[in-house]
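A.B. asks: Have a look; sequence and predicted model below, questions after that.
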Amino acid sequence: MTVISEIEVAVSKLSREDLSAFRDWFQEFDAEVWDKQLEEDIAAGRLDAFAEEALRDLREGRCTDL
């Protein structure tokens, strides 16, 4: 049995209250992982081309108010 399948089995056995607490915890955990990856990508310059394209679009009037 893989770790993932063990987690799936354990999660499927949680009570409603524990599942809710787990869901809240996981959303926070996942957001922190996402934020860390984004910060690393920014620091490494992986998003520079996207930022330059967005700024160029803004300067050239290709952005609209929503």
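C.D. replies: The structure has been received and is ready for your questions. What you see is a predicted model; the values in this text were computed from it and never measured.

A.B. asks: C-alpha only now, for contacts and for neighbours.
C.D. replies: Will do.

A.B. asks: just checking, what's the longest helix in this structure?
C.D. replies: Ordering each helix of the chain by length in residues (DSSP state H) puts helix 16-43 first.

A.B. asks: Included below, for side-by-side comparison, is a second structure:
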Amino acid sequence: MPAPYSKDLRQRVVDAYKAKLGSQRQLAERFQVSLSFVQRLIRGHQKTGEVERQASWRWSVSVARRSRSVS
């Protein structure tokens, strides 16, 4: 599994988006990341105001299941 993108890169992408320096597709090309990464990052930032890496849904569900079966 590849390493997660740095907080610095995430912040630069969000700042460029806020400054309207291009479309999401153009920003993906500019920062050499996937379009889906930019889309998820912007959506998460709009929802939470943060650029931190969000826990994946699958991880959250598997942890919740494991903790229920242990109890």
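C.D. replies: That came in fine, so what should we check first? Keep in mind it's a predicted model, so treat the numbers as computed, not measured.

A.B. asks: Drop the TM-score for these two in here.
C.D. replies: Once superposed, chain against chain, the TM-score is 0.33 (TM-score structural alignment, normalised by the length of the first structure); 41 aligned residues with a C-alpha RMSD of 3.8 Å.

A.B. asks: thinking again about what came up before, what angle separates whatever helix or strand comes next after the longest helix of the first structure from helix 16-43?
C.D. replies: Counting by DSSP states H and E, the element after helix 16-43 of the first structure in chain order, helix or strand, is helix 48-59. Counting by axes from the mean of the first three to the mean of the last three C-alpha atoms, to 10 degrees, helix 48-59 of the first structure lies at 80 degrees to helix 16-43.

A.B. asks: List the buried residues for helix 48-59 of the first structure?
C.D. replies: Of all the residues in helix 48-59 of the first structure, not one is buried under the rule 16 or more other C-alpha atoms under 10 Å.

A.B. asks: roughly how far is it from the heart of the chain?
C.D. replies: Its chain's C-alpha centre and that of helix 48-59 of the first structure lie 22 Å apart, by C-alpha atoms, centre = their mean, to the nearest Å.

A.B. asks: before we move on, what about stretch 22-30 of the first structure?
C.D. replies: Relative to its chain's centre, stretch 22-30 of the first structure lies at 11 Å (C-alpha atoms, centre = their mean).

A.B. asks: what does that stretch rub up against?
C.D. replies: For stretch 22-30 of the first structure, there are no surrounding residues in contact (C-alpha atoms under 8 Å, 6 or more residues apart in numbering).

A.B. asks: Done for today, thanks.
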